[in-house]
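Colleague: take this sequence and fold it.
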Amino acid sequence: MTAVYDTPVVLDRRDGPYGEVVLRRHGALLQIIANGCFLMDTSDGRSERLLVDAARTALDGRPEPKLLLGGLGVGFSLAHAAADPRWGRITVVEREPAVIGWHRDGPLAEVSAGALADPRTSIVEADLVTYVNETSDTFDALCLDIDNGPGWTVTEDNDSLYAPAGLAACARVLRPGGVLAVWSAEPSPEFEGSLRNAGFQQVRTEEVPVARGVPDAVHLGVRPG
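Modeller: Down below sits the predicted model:
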C-alpha cells in the first residue's frame, strides 16, 4: 500500500513589510513560512517554553519582573509566560501585522487567545531591532525568538541584532541583573563568545533534544548589576 501524506494547505498568504509571510496547516499543525523559509510550527514548543523559564529562573526570585518577548511566532512563548503568575508586565514586539492578525482573530488564536486577554499582555507592532534602539522602557528579561538563530536570520536586517551594537542595544533595555535569552535552532559557541564580548555575565547554553538532528538551544547572558 502506498503511504498517504498530508499536503500542506495555505490558510493565508500576505506581502508584509519584510516580504511574503504564509500561514499554512499541515495535518494538525499550523506553520509559519517567511520568504519561503520555514520558521516554526505548533508541533512541540518545548524550547520556546524553556526560553521563558530559563530567563525566569536566572532572575532568581525577582518580584513581578517585566518581560520583553521578541517575536510572537506561533504564540508558545507568550502563552507560557502568561500562564505563570510570577511575571509582571509582558510586552511582545512583532513586526509582521499578518502574524498579529492570525493571533487576534485567526487560526493561531487557539494557542494565544488566553494570553492576549491577560491584562499584563501588550502587543507592539514594530521591528525589534528598531525597538531596542529607540524605546525608553526597560525590562528584567528579554527573550528573543525572531530568527532560526544568530547565524540563520530571517532577513539580513536582523543580523545586526547579534552583532556588538545590537547586543549593546539589548543590554540597554535590560535593568541591572536582567537576563537576555536567545532561541536558536542549534547551539552556537561563537555566539556565546559574542555575548561575553558584549559584557554579559553567567553566559551559558541550555539544549532541548529534538527527534532528528542537532538540539534546539537557548543562549543566556546576564547584564552586570
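Colleague: use CA for all of it now, contacts and neighbours both
Modeller: OK.
Colleague: strands along the protein, start to end?
Modeller: Secondary structure of the chain (DSSP state E): strands located at 9-16, 19-26, 29-34, 37-41, 67-70, 90-94, 121-125, 139-144, 174-184, 201-208, 216-222.
Colleague: to compare against the first, here's the next sequence to fold:
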Amino acid sequence: MIPWVQLDCAKTPDGRQELRLKRRGSEFSIMLGTNELMNSRLSGSEEALAKLSCRKIASHRQPRILIGGLGMGFTLRAALAELGGDAQIVVAELVPAVVAWARGPMAEMFGGCLDDPRVTVEETDVGQLIRSQASGYDAILLDVDNGPEGIVHKSNDALYSLQGLAAARTALKPGGVLAVWSQGSDSGFARRLKQAGFAVEEVNTRANGKRGARHVIWIATNGSRP
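Modeller: Coordinates of the predicted model:
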C-alpha cells in the first residue's frame, strides 16, 4: 500500500492545534490531530451544499454568493458549475495555508477555479464578511469546521448562535438562502434557525454519492422575494 506523506502543516487560528496536509498517490487528506476533516475522495455532501443552494436561487439575476470555508474546493467548484456567468462568488478562508495548498500541491484538483473571474478569495473570518453588509448576498454557504459543533476554531460557534444566525439573515437578500453543512444532525441548531426567522429544510446526504458517512445540510430560506 502506498504510504501517506505529510506535505505541510499550519496552526489553527487559536494557535493550539495543527492542520496537516497529507497525500497518498493522487489522494489528499487534511487532518486535525487524529480527525480527518476532509478527503479528496469524499466530496458528495460538500457538492450537495452548493447544488441545493444554487437551485433555490436559480431565478435570481446576478446572484452573489458567500462561501465560508475553502477546504478542498468541492463546494466552490459545484457552485461554479451551477451558476451562470453573471454570478459573483466570495470565498472566505481563515487559514492562509489552505489557500496556499489550493494553489500549490492541490492545484491540479482545483482545476484553476480560483482564477475564475467570478471568484474572489478573502483570507478572513466569514463572520466578519457576514456582518459587514446588509442584504448583500443571495446565498451564504457555510462549510466551516464540522458544523455547529466545531472542533477547529471555537469562535466558529458564534456563527451558529442565535445572534450569528440573525446576522446571516440580515446579510441575505429577500428570498436568500443560508445553507449549513454539518457532520451530523443537531436539533438545537435547527430550532435556532427557526427562532432566527428562517424557513428550514433539513436534508440528509452522503459523503460519497449513495455511500459513505451520513451528513446533514440545512437549507434556511429568508422569506420571499418582493
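Colleague: list the contacts for the most centrally placed residue in the first structure?
Modeller: With distances taken as Cα atoms, centre = their mean, the residue of the first structure nearest its centroid is Asp145 (2.1 Å). Counting by Cα atoms under 8 Å, 6 or more residues apart in numbering, Asp145 of the first structure touches 69-73, 182-184.
Colleague: per the alignment, it pairs with which residue of the second structure?
Modeller: Aligned counterpart of Asp145 of the first structure in the second structure: Asp143 (TM-score structural alignment).
Colleague: kindly report the same for Leu180 of the first structure.
Modeller: Aligned counterpart of Leu180 of the first structure in the second structure: Leu178 (TM-score structural alignment).
Colleague: and Leu23 of the first structure, what pairs with it in the second structure?
Modeller: When the second structure is aligned by TM-score structural alignment, Leu23 of the first structure is paired with Leu21.
Colleague: hmm, Glu27 and its match touching each other?
Modeller: No: assessed by Cα atoms under 8 Å, Leu21 of the second structure is found out of contact with Glu27, at 10.7 Å.
Colleague: ok, the two, which is more surrounded?
Modeller: Legend: neighbour count by other Cα atoms under 10 Å for Leu21 of the second structure and Glu27, higher for Leu21 (23 against 13).
Colleague: now Tyr169 of the second structure, nearest residue through space, not along the chain?
Modeller: Rather than Tyr, residue 169 of the second structure is Arg. Residue nearest to Arg169 of the second structure in three dimensions, not counting chain neighbours: Asn222, with 6.4 Å by Cα to Cα, 6 or more residues apart in numbering.
Colleague: make CSV from the strands of the first structure and add distance to Ala54 of the first structure to it.
Modeller: Formatted as CSV, the strands of the first structure follow (distance: least, Cα to Cα, whole Å):
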stretch, distance to Ala54 of the first structure
strand 9-16, 32
strand 19-26, 29
strand 29-34, 25
strand 37-41, 20
strand 67-70, 12
strand 90-94, 16
strand 121-125, 20
strand 139-144, 10
strand 174-184, 8
strand 201-208, 8
strand 216-222, 8
